Structure formats: C-alpha cells, structure tokens
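Engineer: Got a predicted structure plus its sequence, pasted below:
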Amino acid sequence: MKEIILMICCAALLLACGNKITSKRMPASQRVITENKAQGNITDHPDYNTGIQLVRQSDCFTCHKISEAFVAPSFTEVANKYRSYSDSIVRHLAGRVITGGSGVWGILPMTPHADLSKDDAAAMIRYILLLKQ
C-alpha cells in the first residue's frame, strides 16, 4: 500500500512540475527519426507536423516519451496497441486525452486536458498513431 501511495505522489509531483516545450527545436532524446516501412518516412505524412507541434506545446512529454516507457506508456506503445487506425479510434483516444482517465495502462491516471479542442486532440492522436512499428 505504501508503494502505491508513493507512486501516486511521485506521479503527482511530476505532473505538477509541467514540461511545456515551446521552442521549435526538440531535445535530441525526444526527436523521432523512425521510419515506418509501410508508409515511408513518417515526417512526410501530413498529420506528422501538425501533431508534433501540438504535442510539443502541451505537457505530454512530462509523462510520455516517444519510444520508451516513462511515467506513462511511450507513444510507440500506444500506437502499437491501437494498430487498426480508424476515425472511431482517433475520436475515442482524443476523448481520453481531453477527459483523462486510468485503468488501461495501469493505476496512474492521465490528467485531463480539458483546454484542448477535439480537433487538436485528434491531430495529436493521429501523429501518435503514425509511430507504430
């Protein structure tokens, strides 16, 4: 029980610190240099630039990393879990980003992002789904 409380306190501390990346340049550890062979270079995809800009402007990198689990699952893990891309999946995941929630990836909740529009959240999700391997 103490471990759970400690994990929740650590997660709350990380979330409280925030990590808004507002510069146009992203740290090397968070750059995506991955190619999806089926789609070619993902940076050429129209959803890539819009989505990555919105992710950079948000607090996503406080808990998520591109290709390794941190406080929350990596974007690559999320993309691989939802491999079957559809508009309904994008709407569902965008709703989860806006309202927050827990239980899918463990006990730590994702904080709500109520200030995001549905269109912006959907653009972020479309970017994340491009990262599947």
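Structural biologist: Now that the structure is in, tell me what you want to look at.
Engineer: alpha carbons only for contacts and neighbour counts from here, please
Structural biologist: Will do.
Engineer: Quick check: which element contains His92?
Structural biologist: Using DSSP states H and E, the element containing His92 is helix 87-99.
Engineer: Equivalent analysis for Phe70, please.
Structural biologist: Here Phe70 is covered by no helix or strand, with elements defined by DSSP H and E.
Engineer: before we move on, what about the one 3 residues further on?
Structural biologist: Using DSSP H and E, Pro73 sits in no helix or strand.
Engineer: name the helices or strands packed onto whichever helix or strand comes after the helix holding His92?
Structural biologist: Using DSSP H and E, the helix or strand that follows helix 87-99 towards the C-terminus is helix 118-129. For helix 118-129, the elements it packs on are helix 46-57, helix 75-81, helix 87-99, judged by 3 or more Cα pairs under 8 Å, 6 or more residues apart in numbering; DSSP states H and E.
Engineer: Excluding residues flanking it in the chain, which one is nearest Leu108?
Structural biologist: Ser102 (6.2 Å; Cα to Cα, 6 or more residues apart in numbering).
Engineer: So which residues lie in contact with the longest helix seen in the chain, not counting its own?
Structural biologist: Taking DSSP state H as the criterion, the chain has its longest helix at helix 2-17. Here helix 2-17 makes contact (Cα atoms under 8 Å, 6 or more residues apart in numbering) with Thr62, Cys63, Val71, Leu108.
Engineer: take a look at this one as well, against the first:
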Amino acid sequence: MKKLILTGMLASLVIVSCSKKEATAEVPQQESNVMLEEPTEKAEAAVAMSPEEEGKQLVEGTDCMSCHKIDAQLVGPSYHDVAAKYTEADIDMLANKIIEGGKGNWGEIPMTPHTGLSPENAKLMVKYILSQKK
C-alpha cells in the first residue's frame, strides 16, 4: 500500500513538474517598450580618444608587454629605443612588422607575428610607441 501511494505521489510530482515547464516554454516573450539609456560620458570619452590613447589600449590588450617595456629592454627593444630610431614616415613599415613579425633589426631574437591584427590597429599601436620619444 505504501509503495502504491509513493508511486502515485511521484507520478503526480512528475506531471506537475512537466506541466509547469511546458507552460513557461509556451509563453511568448513580450516586446519591451522601455527606452534604452542615453550614452554615458564613458562612451563619449571612448569616441574622443586620441590615436595614441587607442594604441596604448591595444598594446596593453595584447602580448606586447611580455617582450617589450616602455623604458628598458626586455626580450625586444624598449619603446623609447624604437621611438628614437624611427619616425612618422615609418608607421606603415612598423605596422607591417607587427603583423608579420621579423628579426634582424634588433638582434637575432625574432618578433612573433600578430596576423590577427588589422593594419589600422597596428598603425595605432605604432603611433603610441612613437609617442614614447624621450
């Protein structure tokens, strides 16, 4: 008798559980007419960033700082040394070096290629690096 009662309770529990899921699954999501928030100062600040600031964020968001430092040689040259050696006329060439990698300009240790980087972002990174002139 106890087994029959337990089986009946279990069956009714399963039916109730399943029926609730179906009921919630059938309820269509309603469209919201709530207005979105206006852009904040943070969004406006992102638009007003200089190319050098954008480049700095890109450099900090990649693996560059694992081989380069701003003011001291690590694996690769410091950004101060790169900025002292190159000018604004070298932006395209340096951006290409970042994307394709290379070796020989600063020793025999090769620079890792960053093939997933767009030329525009690489140029922003170079502008930041060149802005590090002493």
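Structural biologist: Arrived safely, thanks for sending. Please read all numbers here as calculations on a predicted model, not as lab measurements.
Engineer: So Ala84 of structure 2 versus His68 of structure 2, what's the distance?
Structural biologist: Ala84 of structure 2 is 15 Å from His68 of structure 2, where distance means Cα to Cα, to the nearest Å.
Engineer: swap that for Leu74 of structure 2, sorry
Structural biologist: As judged by Cα to Cα, Leu74 of structure 2 and His68 of structure 2 stand 6 Å apart.
Engineer: Comparing those two, which residue is more hemmed in?
Structural biologist: Using other Cα atoms under 10 Å as the criterion, Leu74 of structure 2 and His68 rank with His68 on top: 16 against 13.
Engineer: which stretch of helix or strand covers the equivalent of the more buried one over in structure 1?
Structural biologist: Using TM-score structural alignment, the partner of His68 of structure 2 in structure 1 is His64. Counting by DSSP H and E, there is no helix or strand that carries His64 of structure 1.
Engineer: Need the single longest helix in structure 2, by residues.
Structural biologist: For structure 2, the helix reaching the highest residue count under DSSP H is reported as helix 2-26.
Engineer: And the next helix or strand past that helix?
Structural biologist: Downstream of helix 2-26 of structure 2, the next assigned helix or strand under DSSP H and E is helix 41-47.
Engineer: most centrally placed residue in structure 2?
Structural biologist: With distances taken as Cα atoms, centre = their mean, Gly61 lies nearest the centre of structure 2, 6.3 Å away.
Engineer: sorry, back to before: and the contacts of helix 2-17 of structure 1, which are buried?
Structural biologist: Thr62, Cys63, Val71, Leu108 (16 or more other Cα atoms under 10 Å).
Engineer: May I see the residues you listed arranged in JSON lines, with distance to Met124 of structure 1 as well?
Structural biologist: As requested, those are exported to JSON lines (distance: Cα to Cα, whole Å):
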{"residue": "Thr62", "distance to Met124 of structure 1": "15"}
{"residue": "Cys63", "distance to Met124 of structure 1": "15"}
{"residue": "Val71", "distance to Met124 of structure 1": "19"}
{"residue": "Leu108", "distance to Met124 of structure 1": "21"}
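Engineer: my read: the match of His68 of structure 2 touches Phe75, true?
Structural biologist: Yes. Using Cα atoms under 8 Å, His64 of structure 1 is in contact with Phe75, at 6.8 Å.
Engineer: So what does Leu130 of structure 2 match up with in structure 1?
Structural biologist: Using TM-score structural alignment, the partner of Leu130 of structure 2 in structure 1 is Leu129.
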